[in-house]
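Could you work out the structure for the sequence below:
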Amino acid sequence: MAAHRKLPQRPFSGLTARTAATLALAGAATATGFDGAAHAEPQLTPAQVKAKVDTLYREAEAATEKYNGAKEKSGTAERRLSALQDEVARRQETLNSARNALGSIAAAQYRDGAMDPAWQLALSSDPDRYLDDAALAERAGDRQAAAVSRVRRQLREIEQLRGAARIELKSLRSRQAELNRQKRTVTGKLDEARQLLARLTPRQRSEVTGAGADAGGPSARASRSAADPRQPLEEAAPAPAPTGRAAAAVAYAYGKLGSPYVWGATGPNAFDCSGLAQAAYRAAGISLPRTTYAQINAGRRVSRSELRPGDLVFFYSGISHVGIYVGNGQMIHAPNPSAPVRVAPIDQMPFAGATRVA
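As a prediction, the model looks like this:
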């Protein structure tokens, strides 16, 4: 029986326990190391960061134009809804007055009682006068019937207006939902771009964004180096703007050089690309649509070889960017959040078309 007795288990000795713990920690560290290596994010070169940031900015700008369009439509729907609600309130006030008038007539009839006309004629001391009064009462009855008809018509019209208001409210909510979706898209893309740029040194960021060449405002033009993108335009005499309004738009754009890019902004101190175009022509007395894809259809299309200062130039297949042509192959545009309003060559982006609005 003693041969089958189970031997008592002894706790780990200090050495054995320390050895087991060391092995466990080593295994955990090895596993963590492998896992970290498998998920480590590769280090991007400045060129790769630039490529990704440029893509994110293009995607954000496309979403910005959709946001601008949704905001414009949302504002229109809101104004229509407000007008419908005001009209319903006016019609309701008119209806209430008509109802009160009918109520007064009904109360008077109730007080006078309803007597058969034959008995009234028989009991009348002056039958001729009675007949005259009866004819007047009949005409009054006709007017009362017409008043009832008007009230019914007003009720139908108010219900139609309320139905239109319900439809407009549904449209407004849909526009607002689209607005929020595009806002989330824009902010997400811009946040991702900022995170990528934050990995670079200040010098690398300046090289990637090209922001260093555009520091300062228009008052510093005379001291700029030949690398300044404004210089080629100033050294050569550009073709004149075809009209005074086009010249005024170009002058406005020049006055905004160095202004920050802010998506959804239309000035006077910050702009997105279509916001700058809209503000420049608003200053020239011309109303432009809010979005790039609407602005390209706002005037007469011109070819690249026909460009004159003041023409709007558009880029990318989705018509997601716009600049104001200023001559010599140059434009003024609001590029993206990493660069202010600046002069740039129009061949730095895929050309999509141009239009002349003045």
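
switch to C-alpha atoms for all contacts and neighbour counts from now on
OK.

Which residue lies closest in space to Arg282, excluding its sequence neighbours?
Leu288 (7.3 Å; Cα to Cα, 6 or more residues apart in numbering).

just the helices in the protein please.
14-39, 46-112, 117-123, 127-198, 202-209, 231-235, 244-255, 273-283, 292-295 (DSSP state H).

I'd like to know which of these is closest to Val326.
Comparing the helices of the chain against Val326 with Cα to Cα, the closest turns out to be helix 244-255 (6.6 Å).

Run the chain-centre distance for that closest one.
Centre-to-centre, helix 244-255 and its host chain are 26 Å apart (Cα atoms, centre = their mean, to the nearest Å).

And stretch 191-201, by the same measure?
The answer for stretch 191-201 is 26 Å, by Cα atoms, centre = their mean.

Equivalent analysis for stretch 296-313, please.
25 Å.

And stretch 51-61, by the same measure?
With Cα atoms, centre = their mean, you get 19 Å for stretch 51-61.

So which bits of it are buried?
52-54, 56-61 (16 or more other Cα atoms under 10 Å).

Please name the spatially closest residue to Gly299 (chain neighbours excluded).
Per Cα to Cα, 6+ apart, closest to Gly299 is Val357, 4.4 Å.

Please generate a structure for the following sequence too, so the two can be compared:
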Amino acid sequence: MAAHRRPRQHPTRGTAARTAVTLTLAGAATAAGLGAGTGHADPQRSPAEVRAEVDRLYREAEVATEQYNGAKEKADAAGRRLAGLQDEAARKEDRLNTARESLGAVAAAQYRAGGLDPALQLALSSDPGAYLDGAAFVERAGTRQAAAVRRVRGELREVEQVRATARTELTSLTARRAELGEHRETITAKLAEARGLLARLTPVERPVERTAPPSHPTRSARPDLTPSSGTTSRAAAAVAYARAKLGSPYVWGATGPNAFDCSGLIQAAYRSAGVSLPRTTYAQIGAGHRVSRAQLRPGDLVFFYSGISHVGLYIGNGQMIHAPNPSAPVRVAPIDQMPFAGATRVV
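So this is what the prediction gives:
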């Protein structure tokens, strides 16, 4: 056993080695910085720099959220198509089985009737007239058998076609689900890193989103939605829905009724008004006709950032209702708070 003992290290050398390893790991962690997904904040960063980093992480998480929403929409559609194809395949298989049973019955009857040569059957028959009627029946049965074979073959081809389409949809669904998992991991990592950074700031240092400007607190709180403003009844209903959801939490991927992400709030607001909108920001911007910033009226959709990754519902006087991010609930905010990318009028 003595031969397997490790050599005794000098206390000073062991301590020095451990210190060197610790410093090396610390240096590597510092070099990785905040871009490493869940790395710790550089203690030398100012509160303003940390807030900027948090804003960047929230934007990136929102981009991933909209990608997740798009992938989920495609996965849901593929799932519905697959379910429909499975039902169709089951119905066609029932018809195929019925056709096979019919073919089997005709074949069995013909086999039982075909044991003797037709001429011999005629010679031995005690009733030649009845035999001739029977012979005609056999010929008709042969014709029916050929038709039955064609039906079976047709039904079989249809079943195989539906099964092939279902396999394609299953492949698509599997890919969409894998995509969902990737986006979910990205979102979770970005939000976790943002939370970690915010935890390092005092309540006073943390970012505070601007709401209605103090110069028009009353007007911005109740925008003009009368017919003279050009707002339709459906747009007014969408705004009313969004207003009723003020204070609701932001949850990525949520479409209500108690929590929302940015595009989920817009979709739910217009759904309440009887208007169906796409799920994602980059699809919603194409759902109506584009309007300029100068043409905005309550109920219009306003979009932000070059990637069209955020959307709000315009309510007049330069204000919108939107679901900002996990650190802020649904609220009223000025549209000049973020880089304006465009607007769409749905109704």
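
How many neighbouring residues does the residue nearest to Gly299 of structure 1 have?
21 (other Cα atoms under 10 Å).

counterpart of it in structure 2?
Superposed on structure 2 with TM-score structural alignment, Val357 of structure 1 falls opposite Val346.

circling back: which of the helices of structure 1 is buried the deepest?
Using mean count of other Cα atoms under 10 Å, the stretch among those with the largest mean neighbour count is helix 273-283, at a mean of 26.

Mean per-residue distance, that helix versus structure 2.
Its aligned residues in structure 2 lie a mean 0.3 Å from helix 273-283 of structure 1 after superposition (mean Cα distance after the TM-score superposition for structure 1).

For Leu81 of structure 1, list the residues it contacts.
By Cα atoms under 8 Å, 6 or more residues apart in numbering, Leu81 of structure 1 lies in contact with 165, 168-169.

Check the gap between it and Asp228 of structure 1 for me.
Applying Cα to Cα, to the nearest Å, the value for Leu81 of structure 1 to Asp228 of structure 1 is 50 Å.

Also Gly275 of structure 1?
On the measure of Cα to Cα, Gly275 of structure 1 and Asp228 of structure 1 end up 24 Å apart.

Translate Asn297 of structure 1 into the numbering of structure 2.
Using TM-score structural alignment, Asn297 of structure 1 pairs with Gly286 in structure 2.

what's the neighbour count on the residue nearest to that match when sequence neighbours are not counted?
Leaving aside its sequence neighbours, Gly286 of structure 2 sits nearest to Thr344 (Cα to Cα, 6+ apart; 7.3 Å). Thr344 of structure 2 has 21 neighbours, counted by other Cα under 10 Å.

Thr344 of structure 2 and Arg293 touch, don't they?
No - the pair Thr344 of structure 2 / Arg293 is not scored as a contact, 9.8 Å apart, by Cα atoms under 8 Å.

what's the distance between the residue nearest to Gly286 of structure 2 and Gly288 of structure 2?
6 Å.

Likewise for Asp261 of structure 2?
21 Å.

Give me the more crowded residue out of the two.
Taking other Cα under 10 Å, Asp261 of structure 2 and Gly288 do not tie; Asp261 has more neighbours (29 against 15).

Nearest spatial neighbour of the counterpart of that one in structure 1, chain-adjacent residues omitted?
Matched by TM-score structural alignment, Asp261 of structure 2 corresponds to Asp272 in structure 1. Nearest residue to Asp272 of structure 1, sequence neighbours excluded (Cα to Cα, 6+ apart): Trp263, at 5.0 Å.

same thing with Arg51 of structure 2?
Pro207 (6.0 Å).

Spit out the contact partners of the match of Asp261 of structure 2.
261-266, 334-336.

would you turn those residues into TSV with distance to Val148 of structure 1 and neighbour count?
As requested, those are arranged in TSV below (distance: Cα to Cα, whole Å; neighbours: other Cα atoms under 10 Å):
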residue	distance to Val148 of structure 1	neighbour count
Tyr261	62	25
Val262	59	20
Trp263	56	26
Gly264	53	20
Ala265	54	18
Thr266	53	20
Ala334	63	32
Pro335	65	24
Asn336	64	22
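
Can you give me the neighbour number for the aligned partner of Leu312 of structure 1 in structure 2?
In structure 2, the residue paired with Leu312 of structure 1 is Leu301, using TM-score structural alignment. The local packing of Leu301 of structure 2 (other Cα under 10 Å) involves 28 other residues.

cool, Ala236 of structure 1 as well?
Ala236 of structure 1: 10 neighbours (other Cα under 10 Å).
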